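Trainee: My questions are about this predicted structure, shown below with the sequence.
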Amino acid sequence: MTPASSTLDPQLIDRLRQVRLLALDVDGVLTDGRLYFQADGIEIKAFHTHDGHGIKLLQRAGVVVALITGRDSPMVSHRAAALGIPHVHQGVDKKLTVLRELCGRLGLDLEQVAYCGDDLPDVAPIRRAGVGISVPGAPAYIRHYADWVTATAGGHGAVREICDTLLHAQGHWDAVLDTYLHGSS
């Protein structure tokens, strides 16, 4: 069995091969989009472990991962630190501006970026990235601009689907499987 790349357009697979940066929105992509608050006002977010493992696998394969989110949350900082994500941008209104600045610092072109988002602040980076991605729960007018809409919902493994597909498209999938099938490192 192979990741979702087997069902994607061959031209899209070619573009996925060029990706060196995966930039992600948080709420609605890494989470299901719902916000939970305790009685004392502290915010709680739920992250899927499959997404986290996929991010680690992608980073091991040399793809940089960044988070660009409109909200500012200590939970995002904690999750990013646990996953070793060095590029975390919170409280961002102009996500494309931040994405361009990040590409400049990393020496990348926007064509080398896959960006996944689910709401209006994500439209510009979805349209300008080499591969614009959205999730099924995004409004139709957001999904319209994406090159690819994941089969899996945000917060329920959509990021893992993206990571696995990138690993497959870039030729790393067999090595990843081999590591777990045979215990090699």
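Mentor: Nice, I can see it.
Trainee: CA only for contacts and neighbour counts going forward, please
Mentor: Fine.
Trainee: give me every residue that touches R71.
Mentor: Shown in contact with R71 (CA atoms under 8 Å, 6 or more residues apart in numbering): Q90, G91, V92.
Trainee: and what of A46?
Mentor: T31, D32, G155.
Trainee: Give me the number of neighbouring residues for the nearest residue to D109 once chain neighbours are set aside.
Mentor: Spatial nearest neighbour of D109, chain neighbours left out: C103 (6.2 Å); criterion: CA to CA, 6 or more residues apart in numbering. When neighbours are counted by other CA atoms under 10 Å, C103 registers 18.
Trainee: Where does C103 sit: helix, strand or coil?
Mentor: The local conformation at C103, judged by DSSP: H, G, I helix; E, B strand; the rest coil, is helix.
Trainee: In this structure it contacts L110, no?
Mentor: Yes: contact criterion CA atoms under 8 Å: C103 and L110 qualify, at 6.9 Å.
Trainee: what separates the residue nearest in space to the middle of the chain from T179, distance-wise?
Mentor: Note on the chain: the residue nearest the mean C-alpha position is L24, at 3.9 Å, using CA atoms, centre = their mean. L24 is 26 Å from T179, where distance means CA to CA, to the nearest Å.
Trainee: One more: I85?
Mentor: Taking CA to CA, one finds I85 at 22 Å from T179.
Trainee: Show me which of these two is the more surrounded one.
Mentor: I85 (17 against 11).
Trainee: what sits against the nearest residue to I68 once chain neighbours are set aside?
Mentor: For I68, ignoring the flanking residues on the chain, the nearest one in space by CA to CA, 6+ apart is H89 at 4.8 Å. Listed by CA under 8 Å, 6+ apart, the contact set of H89 reads A66, L67, I68, T69, V98.
Trainee: try this one next to it:
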Amino acid sequence: MTEFSPLLERVRFAVFDFDGVFTDNRVWVNERGEESLAFSRSDGLGLRRLDEVGIRYLIVSLEKNPIVGARAKKLEVDCLQGVDDKLSVVRERARDLGVTLEDTAFVGNDINDAACLRAVGIPVVPADAWPEVRPLAQWVLSRPGGNGCVREFCDAVWEAQRA
């Protein structure tokens, strides 16, 4: 249990940014111009824990990148890419699920996530989130993006919902 357990008991829908949350926000490019990213395998197990407690979730990414789609497919996560207006998507999906924004969590790390972090009831950022968005979070995770922050969030929600 964490000090955020009362907050996390309310989560019914969780939305994740991709770059800087599932990744450490770095990209490797080889001599052919092909990109590579690194991920924490533990995040996938964390998402399964959300399944166990009935939490719906979604990845929303500004960038359209085949690596994002491949990782989301492997994790069996609904993923929308190339989304300029993330907040409209979050509102629409929450409404479709019958969930209020107050009971929606958003995990984001940068200024293009600010509108979502302001709008939801459970705004969360990784430990290494951009300084401009850190004050918008109710919870700053102890782990940085790409290094288990998704797992940290999911485990805490799972624990709070099971209590």
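Mentor: Ah, there it is. What you see is a predicted model; the values in this text were computed from it and never measured.
Trainee: TM-score them against each other, please.
Mentor: Between these two chains, after superposing, the TM-score reads 0.94 (TM-score structural alignment, normalised by the length of the second structure); 163 aligned residues with a CA RMSD of 1.3 Å.
Trainee: What lines up with the residue nearest to D109 of the first structure in the second structure?
Mentor: Aligned against the second structure by TM-score structural alignment, C103 of the first structure finds its counterpart in A94.
Trainee: Contacts only, for that match.
Mentor: Contact partners of A94 of the second structure, counting by CA under 8 Å, 6+ apart, are F13, T100, L101, T104.
Trainee: aligned partner of the residue nearest to I68 of the first structure in the second structure?
Mentor: For H89 of the first structure, the residue aligned by TM-score structural alignment is L80.
Trainee: show me what contacts E132 of the second structure?
Mentor: Applying CA under 8 Å, 6+ apart, the residues near E132 of the second structure are D110, I111.
Trainee: Just the buried ones from the contacts of H89 of the first structure?
Mentor: A66, L67, I68, T69 (16 or more other CA atoms under 10 Å).
Trainee: Where does Y57 of the second structure sit: helix, strand or coil?
Mentor: Quick answer, by three-state DSSP: Y57 of the second structure is strand.
Trainee: Isn't it up against V77?
Mentor: Yes: the pair Y57 of the second structure and V77 qualifies as a contact (CA under 8 Å) at a distance of 7.3 Å.
Trainee: residues contacting the aligned residue in the second structure for the residue nearest to the centre of the first structure?
Mentor: Under the alignment by TM-score structural alignment, L24 of the first structure pairs with F16 in the second structure. Shown in contact with F16 of the second structure (CA under 8 Å, 6+ apart): Y57, L58, I59, V60, F106, V107, G108.
Trainee: And P126 of the second structure, by the same measure?
Mentor: V21, V107, G108, N109, V140, L141, S142, R143, P144, G145, C149.
Trainee: quick one: the match of C103 of the first structure from C154 of the second structure, how far?
Mentor: From A94 of the second structure to C154 of the second structure the distance is 18 Å (CA to CA).
Trainee: Repeat that for F106 of the second structure.
Mentor: Distance, F106 of the second structure to C154 of the second structure, using CA to CA: 12 Å.
Trainee: which of these two has more neighbours?
Mentor: The neighbour comparison of F106 of the second structure against C154 (other CA under 10 Å) goes to F106, with 30 against 24.
Trainee: ok, that one - contacts?
Mentor: Counting by CA under 8 Å, 6+ apart, F106 of the second structure has contacts A14, V15, F16, D17, C116, L117, V120, I122, P123, V124.
Trainee: Would you mind putting those residues into a markdown table with distance to L45 of the second structure alongside?
Mentor: Formatted as a markdown table, the contacts of F106 of the second structure follow (distance: CA to CA, whole Å):
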| residue | distance to L45 of the second structure |
| --- | --- |
| A14 | 15 |
| V15 | 16 |
| F16 | 15 |
| D17 | 18 |
| C116 | 25 |
| L117 | 24 |
| V120 | 25 |
| I122 | 21 |
| P123 | 22 |
| V124 | 19 |
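Trainee: quick one: which of those sit in strands?
Mentor: A14, V15, F16, I122, P123, V124 (DSSP state E).
Trainee: Quick one: residues contacting D32 of the first structure.
Mentor: Contacts of D32 of the first structure (CA under 8 Å, 6+ apart): A46, A153, G154, G155, H156.
Trainee: Thank you kindly, that will do.
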